[in-house]
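A.B. asks: Just a sequence and a predicted model for now, questions to come.
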Amino acid sequence: MDLDDIDHRILRVLQKQGRMSNAELSEQVHLSASACHRRVQRLESEGIIRGYVALLDARRMGMPTTVFVEITLSAQADEVLEAFEKAVSRIPDVLECHLMAGSADYILKVVAEDTEDFARIHRQHLTRLPGVAQMQSSFALRTVFKTTALPV
């Protein structure tokens, strides 16, 4: 799908404030309300806009600890990868899982209440993942920068 300057403006605004009304959005992107509404519907139907979410503050939700876990699997066969991916997707504390090129096969982003809670997650979930040969965890000391907005 070809995106023009107006589409980019709409996407930039919605990434920062997704709950605004169509009237507010159309005013910010300098477009009539009906034309703006049609464009947003097109962006949604084309899958450019996948959905709308509320971004929660992990610290205020009692999960201030972020841990990045590097996973190396015992094999690279499709069935091993599929079994791992299916199992890891069911762990509620895992926010992200990325298949990697490099020293680790996967990197997980895990949230926890504290180190004891991470020890529980590790013991109850991570150690039981299929096909894992090696695991290394790194605790984030502080989040310097974080965004969900793509550069458009």
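C.D. replies: Nice, thanks for sending it over.
A.B. asks: Please count neighbours and contacts with C-alpha atoms only from this point.
C.D. replies: OK.
A.B. asks: Let's verify Leu25: helix, strand, or coil?
C.D. replies: helix (DSSP: H, G, I helix; E, B strand; the rest coil).
A.B. asks: Check the contact between it and Val13; I expect there is one.
C.D. replies: Yes - using C-alpha atoms under 8 Å, Leu25 is in contact with Val13, at 7.4 Å.
A.B. asks: Which of those two has more residues huddled nearby?
C.D. replies: Leu25 (23 against 15; other C-alpha atoms under 10 Å).
A.B. asks: where's the more buried one relative to Ile6, distance?
C.D. replies: 11 Å (C-alpha to C-alpha, to the nearest Å).
A.B. asks: Next: Gly131.
C.D. replies: Distance, Gly131 to Ile6, using C-alpha to C-alpha: 47 Å.
A.B. asks: Put this next to the previous one:
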Amino acid sequence: MIELDAIDRQLLRALTQDATQSAGALGRRFGLSQPATWRRIRRLTEAGVLKGRRLRLDAEALGFTVRVFLGVKLSRKGQLSLEDFERAVSAIPEVQSVEHVLGLFDYRLRVVARDLPDFERVLRRRIMTLPGVGEVEANVLLSEERRPGPLGAEADPVRP
């Protein structure tokens, strides 16, 4: 595990908010030179703390206004490879994430759809037809709040 100082935590929070910021801009913001900032970012990347930079699309702005969490219980765990299910369900474009979990269900899926009839189509024609799918429980997301990441409130606040 890598030791993080206050500047490392500030850099991580700043990059979490906008990963496109340059090392020069971040350095100016936190009182570092561009090379010093770049070395810190490279060290965090090499340590596995930073795992790439991803673009997040706004599903609602693209017309996908329904978001659903599905609990999926497999009916034949012994006959069906978990990897086969994961591969098949991951190929469905509306499935945004696939999480193997402990508890009542075997998997938790995050699914987006344009509306409820579209979600029903995805559920009936794509998800329920996958081999091994048994019980399914749907929870429609009503609202979503951004929560602090693992750095939490105990870390030094990021300057604007």
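C.D. replies: All right, it came through fine. On a predicted model such as this, the values are computed, not experimentally measured, just so you know.
A.B. asks: before we move on, the earlier item: which one's more surrounded, Gly131 and Ile6 of structure 1?
C.D. replies: Neighbour totals were compared for Gly131 of structure 1 and Ile6, and Gly131 leads with 17 against 14 (other C-alpha under 10 Å).
A.B. asks: where exactly do the helices run in structure 2?
C.D. replies: 6-17, 23-30, 34-46, 82-90, 116-121 (DSSP state H).
A.B. asks: Mind checking these for the one nearest to Val66 of structure 2?
C.D. replies: The minimum distance between Val66 of structure 2 and the helices of structure 2 falls on helix 116-121, with 6.8 Å, by C-alpha to C-alpha.
A.B. asks: Relative to structure 1, what is the average displacement of that closest one?
C.D. replies: With mean C-alpha distance after the TM-score superposition for structure 1, helix 116-121 of structure 2 departs from structure 1 by a mean of 1.0 Å once superposed.
A.B. asks: Would you quantify the distance from the nearest residue to Val136 of structure 2 once chain neighbours are set aside to Asp84 of structure 2?
C.D. replies: Sequence neighbours aside, Val72 is the residue nearest to Val136 of structure 2 in space, at 4.7 Å (criterion: C-alpha to C-alpha, 6 or more residues apart in numbering). In this view, Val72 of structure 2 and Asp84 of structure 2 are 14 Å apart by C-alpha to C-alpha.
A.B. asks: Of those two, give the one with the bigger neighbour count.
C.D. replies: Set side by side, Val72 of structure 2 and Asp84 show more neighbours around Val72, with 23 against 13, by other C-alpha under 10 Å.
A.B. asks: So that one sits against Leu102, correct?
C.D. replies: No - with contact defined as C-alpha under 8 Å, Val72 of structure 2 does not count as touching Leu102 (11.3 Å).
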